[in-house]
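# What follows is a predicted protein model with its sequence.
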Amino acid sequence: MRFHRPYISTTAAVIVSSLGVAAYQHVPEKLPAPAPGTASAVQDAAGPAVQQQPAAATAEPRTSVPPPPQYPARLPGLGPRTLARIPAGARQVVLVTGTGKKSAVSRVVLYQRVDGGWRPGEVWAAHNGYRGWTDEHYAGDLHSPIGVFGLTDAGGRLADPGTKLPYHRSGAFSISGAGIEGEPLAGAFDYVIAINYNRQPGTSPMDGTQPMGANRGGGIWIHVDHGGPTHACVSLSKAHMRQLLRALDPADHPVVVMGDAASLAR
């Protein structure tokens, strides 16, 4: 019997004879030997390589937590007489500080009672009475009264901007004409907060009740600034009025402490 010469591939050999397929045999490819001196050759000679253990992870550095801010235990710039007039339950104080006894320029800061201290807000520019400040205010004297007064009621010509105070919206808050220095007054009562000087708390700012009598003046508000001094009120920009209205909370029993710096320091 004569066999034909088999054909052999690199991966398999098939032996064919006249009787048909005699056998099938898998022939693995033979890989070339590694060159002497290479890592593979050294590994083959030394046996299987020992798997290296991963290096221990470096511990993350601990981040120190900054201590909570320390707020002043007492309101700055206020003397013992003024501090004694602030109710113990007041946790919000609108501090209005005039630059001088006869000045119509002042600054306003809202303080919030936090963790036994007083957290200050932003400093806002403001106007007060044309002739400055007085300890004994009378109607038409063009002074703002010095003292500590509650802030319980708000209102204005525009819609409530989101205050927690009772808010009375009315067209009666419209005003026109010119201020003491000729500046237009339009929009000055878009937002108002009644200062509880010679008024009945818990009523609209428009309520005209004056418990101390009409000669002691009334209708003293924090309202929108019109670019000049007031008759007796305190005025802030419209944006700051919105901020103040949104911040005040009856649950914190807000008050305004107002006067020139020297008087408040007593």
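Yes, it's here.
# contacts, neighbours, all on C-alpha from now
OK.
# Distance across stretch 138-147, terminal residue to terminal residue?
Across stretch 138-147, the terminal residues are separated by 14 Å (CA to CA, to the nearest Å).
# Can you point out the buried residues in that stretch?
Judged by neighbour count (16 or more other CA atoms under 10 Å), stretch 138-147 contains these buried residues: Tyr138, Asp141, Leu142, His143, Ser144, Pro145, Ile146, Gly147.
# structure B:
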Amino acid sequence: MASSIDCPYRSRHRAPSRSGRRSGGPVRVRGRAPWPAAVLVVLAALTGCGASTGTAARDTPAATAPEGGPSDTARTARGRAGAGAQTRPPARLPGLGPRTLAWIPGNARQVVVVTGLGRDANRSEVVLHQHTGSGWEAGPVWPARNALRGWTDDHRAGDLRSPIGVFTLGDAGGLLPDPGTELPYDQSDGFSVSGRGLLGEPLEGSFDYVIAIDYNREPGTSPLDLTRPLGADKGGGIWLHVDHQGPTQGCVSLDKRHMRELLRALDPDLHPVIVMGDADSLRE
């Protein structure tokens, strides 16, 4: 579902991080003026759960595809992490096959793996893997939810499926104050949401914490930014956010305490990515 409403958050300026760890890096962007209630209700109903007009994020394949890797068409449909990434895949990660591994940038030292329980299922499991220098260490398994109708290789606005692929994670935000993340964090009333979800469950609090998944969006902006490089028909507003006890429109949702833990764990210096899809697809 597309919308003609223009998002009031358009600034792409970022100042140095308050931590001082990344000279010239982005800063947490603090609150914006409250949005009109009517705008918030419409945004909550848009595809991908997030504040989106149903468009898509920049899909920038690696400089060179690995030998025997997916075609350009497949990479565009399934999603890739950033341009210029090393083409050599990391050491094997549990549940990921050679094609999926080939899409993970060689510099990624944090990999969030979202494994759907079935192609058409809306339940998932999430594990954060971090490279220690000698190998990968897996965190706890967290239960999660994804889109109502499961997963797709070719996400479209309003299809109620989550996109399969590998995407960078670089921007966060939420209605609540920064819980202590190293990611740029936009605390804003723009994350207020009300109304009911797909099964009639209340949506309030769903966007208390949000991590933008770089599917059809402009990295380096607030999750509220509506820029969609691939166009409106490719969907957008795909986030990690707080579980509202029901399936999403395209996002991945976690318990609130797990969202806080994930936000505190992710470090942009470790080039975090998310690998997401149903179990069979990820084993390819």
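Perfect, thanks for sending it. Here the structure is a predicted model, which is why all the values come from computation and not from measurement.
# re earlier: now, which of the buried residues of stretch 138-147 of structure 1 lie within strands?
The members of the buried residues of stretch 138-147 of structure 1 that map onto strands under DSSP state E are Ser144, Pro145, Gly147.
# If I follow the layout properly, the last one ends up in contact with Val255?
No: in terms of CA atoms under 8 Å, Gly147 of structure 1 does not count as a neighbour of Val255; the distance is 10.1 Å.
# and Met259 of structure 2, what does it touch?
By CA atoms under 8 Å, 6 or more residues apart in numbering, the contact list for Met259 of structure 2 reads Tyr209, Val210, Leu240, His241, Val242.
# Is it in a helix, a strand, or coil?
helix (DSSP: H, G, I helix; E, B strand; the rest coil).
# Please pull up the equivalent of it in structure 1.
In structure 1, the residue matched to Met259 of structure 2 (TM-score structural alignment) is Met241.
# before we move on, what about Gly220 of structure 2?
Under the alignment (TM-score structural alignment), Gly220 of structure 2 pairs with Gly202 in structure 1.
# Could you verify that Arg119 of structure 1 is part of a helix?
No: according to three-state DSSP, the state of Arg119 of structure 1 is strand, so it is not within a helix.
# Structure 2: which residue goes with that one?
That one, Arg119 of structure 1, aligns with Glu137 by TM-score structural alignment.
# wouldn't its match be in contact with His129 here?
Yes: judged on CA under 8 Å, Glu137 of structure 2 makes contact with His129 at a distance of 5.5 Å.
# Of the two, which one has the most company?
Applying other CA atoms under 10 Å to Glu137 of structure 2 and His129 shows that His129 carries more neighbours, namely 20 against 12.
# and the more buried one, what is it in contact with?
By CA under 8 Å, 6+ apart, the residues touching His129 of structure 2 are Gln110, Val111, Val112, Val113, Trp136, Glu137, Ala138, Gly139.
# What of Val96 of structure 1?
Taking CA under 8 Å, 6+ apart, one finds Ser106, Arg107, Val108, Val109, Val256, Val257, Met258, Gly259 in contact with Val96 of structure 1.
# Does the fourth one touch Trp124 like I think?
So the one you mean is Val109 of structure 1. Yes: with contact defined as CA under 8 Å, Val109 of structure 1 counts as touching Trp124 (6.4 Å).
# So for these two, which residue has more residues nearby?
Using other CA under 10 Å as the criterion, Val109 of structure 1 and Trp124 rank with Val109 on top: 17 against 14.
# I'd like to know how far the equivalent of the more buried one over in structure 2 sits from Val112 of structure 2.
The equivalent of Val109 of structure 1 in structure 2 is Val127 (alignment by TM-score structural alignment). Relative to Val112 of structure 2, Val127 of structure 2 is positioned 6 Å away (criterion: CA to CA).
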